[in-house]
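A.B. asks: Quick one, fold the following:
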Amino acid sequence: MTYSFAGEIFEVFAYTADGFAEWAARDMERFRPVIVEMLVHGFPVRRDRTLDALRTFWADRLAEGPTLADAESRLRRYIITDLLDDLRDATDPLEKQVISGLLFERTAELMLLLTGKWIGTGKWLPRRLREWDATRAQALAEPLVSGDHAALAEQVHAELDRAGGRVQAGFRR
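C.D. replies: Prediction:
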């Protein structure tokens, strides 16, 4: 539930133990452990041994980082390959912008996941990428921010090569 108090907006996330475990597992499977991060790093309103035990348990899972299965890696590389080809073929300026944003997002996610780092959405994706490797984050972000679609395509291709290369012909989902 979202509240407003003294000009500030804040959200309350309340779960039963089973409900939390279900949502936490779902977030971890999607490589975006939002509620786990809130539990481990958030400000507790009420603290007891149960909370401490939950925090310890989930902090350990968080510290393990994600594991990207080969099939998931190939699917992600396939999607990036397809978007990369779409960007190189695009002539419409709006299409180029949209595809560029998607390419940044998908490529950044792959970069993080292949190194055992959790991903994020919105502002959290570039933050996590910079936290992991500021140099590679800048190399991917700079052509996106400047609108240099050709340079973005080159950088994405370089990251795709690091990840195992393009996936296209013969790929099955």
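
A.B. asks: switch to C-alpha atoms for all contacts and neighbour counts from now on
C.D. replies: Will do.

A.B. asks: can you map out the helices along this protein?
C.D. replies: Counting by DSSP state H, the chain has helices at residues 17-29, 34-41, 49-64, 70-89, 93-114, 124-132, 134-146, 149-162.

A.B. asks: got the contact list for the last one?
C.D. replies: So the one you mean is helix 149-162. Contact with helix 149-162 is made by 77, 80, 84, 87-88, 96, 100, 103-104, 107, 111, 139-140, 143-144, 166, as judged by CA atoms under 8 Å, 6 or more residues apart in numbering.

A.B. asks: Now the second one, please; I'll put the structures next to each other:
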Amino acid sequence: MKQIREVNATEAAQLFIAKYFPHCEGALLAGSVVRGEATATSDLDIVVFEKNQMTSYRESLHEFGWPIEVFVHNLTSYKQYFEQDCQRARPSMPRMVSEGIVLKESVIIDAIKEEATQLLEKGPEEWSEQTIKIKRYFISDVLDDLIGCSKRAEEIFIANALAELVSEFVLRTNCQWIGHSKWLVRSLMQYDETFAHQFTKAFDIFYKTGDKEHIVKLANKVLEPYGGKYFEGFSLGK
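C.D. replies: So this is what the prediction gives:
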């Protein structure tokens, strides 16, 4: 049954804060509704800062006709999430805070938003030469699996794994943030629209027709500047 949305996104978020967190130090509305990318199933991502909150938590609920995901932090707990997101190169929390629309103004909100923006602009830590070799090996291994596979059911999931590995490699070797699911393509688009279209086309052709050629060429082209496919001489933990 389709949810009836009583008010628009910003109004719903403000009503939510007034009802559940009236004394918070600050709050932000983030996510697809802020970026103008909302769909019929989009929820509201709301980040709340409560000075006396002992531990951070996340909760999902429905209010004012909207599915809402609320992320509650005290004035220091968010830093751990910033750090973890930066370490995995998927800046979910910094992105939410940086792009968020302020629902409740305070001095701390401006400072935290600036902190998030600086992290995003800095980018993730550069990969070491050894990390690049390891990633080359795993791409080569999965690529060979795809080339040699003759079972359609297995090919589909091998291709899925290769898409994740290749997109990660392209982005991280260029010191860019990575993404998962829909953010995999969004991250590629933010970095290089031309490559993102080539990437999407290669996998789209495979999923529609079973033709692997475009994926194989794409993966080899990505690896080429770093020495190409890598097998002979690879060692891990020796």
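
A.B. asks: I'd like the TM-score for the two structures, please.
C.D. replies: The TM-score (TM-score structural alignment, normalised by the length of the first structure) is 0.92; 173 aligned residues with a CA RMSD of 1.5 Å.

A.B. asks: re the thing from before, could you let me know which of the contacts of helix 149-162 of the first structure ends up closest to F5 of the first structure?
C.D. replies: Of all the contacts of helix 149-162 of the first structure, F5 of the first structure sits closest to F104, with 36.5 Å by CA to CA.

A.B. asks: Just tell me what the closest one corresponds to in the second structure.
C.D. replies: Using TM-score structural alignment, the equivalent of F104 of the first structure in the second structure is A163.

A.B. asks: sorry, back to before: can you check which of the helices of the first structure gets nearest to I9 of the first structure?
C.D. replies: Closest of those to I9 of the first structure is helix 34-41, at 16.3 Å (criterion: CA to CA).

A.B. asks: which part of the second structure lines up with that closest one?
C.D. replies: Helix 34-41 of the first structure corresponds to residues 92-99 in the second structure, going by TM-score structural alignment.

A.B. asks: ok, and what's touching that stretch?
C.D. replies: The set of residues external to stretch 92-99 of the second structure that reach it, using CA under 8 Å, 6+ apart, is 28, 30-31, 34, 45, 47, 81-82, 85, 112-114, 116-117, 119-120.

A.B. asks: likewise stretch 7-22 of the first structure?
C.D. replies: Contact with stretch 7-22 of the first structure is made by M1, T2, Y3, S4, as judged by CA under 8 Å, 6+ apart.

A.B. asks: which one in the second structure is aligned with L68 of the first structure?
C.D. replies: Aligned by TM-score structural alignment, L68 of the first structure pairs with W127 of the second structure.

A.B. asks: Let me fix that, I meant to ask about R130 of the first structure.
C.D. replies: Alignment of R130 of the first structure against the second structure is given by TM-score structural alignment, with M189 as its counterpart.

A.B. asks: Can you tell me the closest non-neighbouring residue to its match?
C.D. replies: Nearest non-adjacent residue to M189 of the second structure, counting by CA to CA, 6 or more residues apart in numbering: A196, 5.4 Å away.

A.B. asks: ok, the one you found touching A202?
C.D. replies: No. Look at A196 of the second structure against A202 with CA atoms under 8 Å: they stay out of range, at 10.0 Å.

A.B. asks: Who are the contact partners of the spatially most central residue of the first structure?
C.D. replies: The geometric centre of the first structure, computed from its C-alpha atoms, lies nearest to I119 (CA atoms, centre = their mean), at 2.6 Å. Contact analysis of I119 of the first structure by CA under 8 Å, 6+ apart lists F31, R32, E109, L112, L113, L125, R128.

A.B. asks: Please list which of those residues are also found as contacts in the second structure.
C.D. replies: Retained in the second structure: F31, R32, E109, L112, L113, L125, R128, out of those (criterion both residues aligned by TM-score structural alignment, their matches' CA atoms under 8 Å).

A.B. asks: among those, who's most crowded?
C.D. replies: With neighbours set by other CA atoms under 10 Å, the maximum within these is found at E109, which has 22 neighbours.

A.B. asks: measure it to E131 of the first structure for me?
C.D. replies: 13 Å (CA to CA, to the nearest Å).

A.B. asks: and if you look at W118 of the first structure?
C.D. replies: 11 Å.

A.B. asks: What separation do you get for the closest residue to W177 of the second structure other than its chain neighbours and I46 of the second structure?
C.D. replies: Leaving aside its sequence neighbours, W177 of the second structure sits nearest to A89 (CA to CA, 6+ apart; 5.3 Å). Using CA to CA, A89 of the second structure is found at 22 Å from I46 of the second structure.
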